[in-house]
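> Give me coordinates for this.
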Amino acid sequence: MRRYTLATLVAAATLAGLSAPQAIAAASPTSQDRTFLVQAHQGNLAEIAAGKDAGKHATTVCVKRAGQTWVHDHTKLDASVRKLADKTHTRLPSSPSAAQQKALQAVQSKAGSSAYDEAWLKAQAAAHRKTLAAIDQEIKHGTNSGVVAAARTARPMVAMHLDMVRDGVCHQAPHSTHHAS
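This is a model prediction of the structure:
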């Protein structure tokens, strides 16, 4: 087996157009990666709050179960986001964005009525479409392999949530044996 010296490897990398600083920079989080982590965290906080609220105020079993799913799944996703934020030294906010809070308040104003369920479903469909767009942006343009991997891991779950609320109609999760009411 041939042994390559460090000088030979550096020369080969230089000829290939690479340099050590470029290789290191490619692994470091960019503003895209950091923005994604912040958006993902705020989205998770918003979905957890919306899920808990559905548990209290929804009038149908399907929306209540969807809310339980949101709390479970987004809590799990957020644990991963928080670990990545620590590793990448990304500062995360402590609450959902003002727009997310306003959207939840609009839904809450209909608490206890069938209008609540309809508003919740529509708000969740819109939120999950935005989340999928942010995930796809990270997958396409992110540079930190850990953050991109987290986006790839989250995508099927967020897509399933969108399927559950698509067009403002509640559908049970694919793995669920319960029927919507």
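> only C-alpha atoms for contact and neighbour calcs from this point on.
Fine.
> Remind me which helix or strand the residue nearest in space to the middle of the chain belongs to.
Taking CA atoms, centre = their mean, the centroid of the chain lies closest to residue 40, which sits 4.2 Å from it. Here residue 40 sits within helix 31-57, counting by DSSP states H and E.
> Please give the structure of this sequence too, so both can be compared:
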Amino acid sequence: MIRRIIVLLAVAVVVLGGSVSGVLAQPALNQQDKQFLAQAHRSNLAEIQAAKLAEQKTNNQSIRTIARRLVVDHTKLDASVQRVARTAGVPLPDRPGPKQADTLSRLSKLSGAAFDAAWLRAQVAGHRQSLVNIGKELQGGSSAEVKNLATTAKPIVQGHLEMLQQARSGTGGSPSPRSTPSGTHRGTPRSTPTGTHPATPTR
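The predicted structure is shown next:
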């Protein structure tokens, strides 16, 4: 009986040995990994709230389209962040950071062109900061899984930033002309001659 138990234990060690060593081989999360998870979660919460606010307040079709994209993308990104944090046992904040909350509060009090300009400015700044955070994680993180989150998020955040910068240059702080197709560079109507300022009537 004892010999049988020893044999079964030996088999279990052989069968489970690969998975156990694989788990042990995974590096523990360092402080940078934990900080990135918290920052990414806060940023995602802030971006989603700001995007939903834009969907409610803006009359600018380009901004409305970008806002819908931000909700979808940041919801997906945050689901991955929460999954990794939950597996690693890292607690996440339940709301955006103080500065992000202040920005959301200020945006909620604006309307029209003032809202559009402030919203785009805040989103450009927020996405630039997210790219800085991603760079720090890729350079200083120790967890392959957390770094993979950063690698996945980087082109998505960069794409958002490019869209926001294009919309910002197109609006110049004011809503784009309604006839301007979404994504048209600088919001210039196709009938406007090259080099003519869009706001200047052709004489």
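> Any idea what the TM-score comes out to?
With the length set by TM-score structural alignment, normalised by the length of the first structure, the two chains reach a TM-score of 0.79; 152 aligned residues with a CA RMSD of 1.9 Å.
> still on that earlier bit, the helix holding residue 40 of the first structure vs the second structure, average offset?
For helix 31-57 of the first structure, the mean deviation from the second structure after alignment is 0.3 Å (mean CA distance after the TM-score superposition for the first structure).
> So which elements touch that helix?
helix 61-88, helix 98-108, helix 114-141, helix 145-165 (3 or more CA pairs under 8 Å, 6 or more residues apart in numbering; DSSP states H and E).
> so which of the ones you listed gets nearest residue 32 of the first structure?
The closest of these to residue 32 of the first structure is helix 114-141. By CA to CA, the value is 6.9 Å.
> got the buried residues for stretch 38-58 of the second structure?
38-55, 57-58 (16 or more other CA atoms under 10 Å).
> Please apply the same query to stretch 130-138 of the second structure.
130-131, 133-138.
> Tabulate those residues in CSV, adding columns for distance to residue 92 of the second structure.
Shown next, in CSV, are these (distance: CA to CA, whole Å):
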residue, distance to residue 92 of the second structure
130, 17
131, 20
133, 16
134, 17
135, 20
136, 19
137, 17
138, 20
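> what's the closest of these to residue 72 of the second structure?
The shortest gap between residue 72 of the second structure and any of these belongs to residue 130, at 16.9 Å (CA to CA).
> check contacts around that closest one.
40, 43, 157 (CA atoms under 8 Å, 6 or more residues apart in numbering).
> Also residue 73 of the second structure?
Here residue 73 of the second structure is in contact with residue 156 (CA under 8 Å, 6+ apart).
> Would you mind measuring from it to residue 45 of the second structure?
12 Å (CA to CA, to the nearest Å).
> Equivalent analysis for residue 34 of the second structure, please.
Going from residue 34 of the second structure to residue 45 of the second structure by CA to CA gives 17 Å.
> Equivalent analysis for residue 83 of the second structure, please.
15 Å.
> rewinding a little: nearest approach to residue 180 of the first structure belongs to which of the helices and strands packed on helix 31-57 of the first structure?
helix 61-88 (4.6 Å).
> Tell me the buried residues in the closest one?
So helix 61-88 of the first structure, judged by 16+ other CA under 10 Å, has buried residues 61-71, 73-75, 77-78, 80-82, 84-85, 88.
> Run the chain-centre distance for it.
Computed by CA atoms, centre = their mean, to the nearest Å, the chain-centroid distance of helix 61-88 of the first structure equals 8 Å.
> can you check stretch 131-151 of the second structure too?
In terms of CA atoms, centre = their mean, the centre of stretch 131-151 of the second structure is found 14 Å from the chain centre.
> How about residues contacting that stretch?
With CA under 8 Å, 6+ apart, stretch 131-151 of the second structure has contacts from 26-30, 32-33, 36-37, 39, 80-81, 84, 153-154, 157-158.
> what about burial for those, which qualify?
So, by 16+ other CA under 10 Å, the buried ones in the contacts of stretch 131-151 of the second structure are 29, 32-33, 36-37, 39, 81, 84, 153-154, 157.
> What about the spatially closest residue to residue 123 of the first structure that is not a sequence neighbour, how many residues nearby?
Once flanking residues are discounted, residue 123 of the first structure sits nearest to residue 103: 7.1 Å by CA to CA, 6 or more residues apart in numbering. Applying other CA atoms under 10 Å, we find 18 residues neighbouring residue 103 of the first structure.
> Map residue 103 of the first structure onto the second structure.
Alignment note (TM-score structural alignment): residue 103 of the first structure maps to residue 103 of the second structure.
> does its match really touch residue 122, like I thought?
Yes. With contact defined as CA atoms under 8 Å, residue 103 of the second structure reaches residue 122; the gap is 7.4 Å.
> between the two, what contacts are shared?
Counting by CA under 8 Å, 6+ apart, nothing touches both residue 103 of the second structure and residue 122.
> got a list of contacts for stretch 23-39 of the second structure?
By CA under 8 Å, 6+ apart, stretch 23-39 of the second structure touches 81, 85, 88, 90, 92-93, 133-134, 136-137, 140-144, 146-147.
> run the last query once more with 10 Å
Residues outside stretch 23-39 of the second structure that contact it (CA atoms under 10 Å, 6 or more residues apart in numbering): 17-19, 41-45, 78, 81-82, 84-85, 88-94, 96-97, 129-130, 133-134, 136-147, 149-150.
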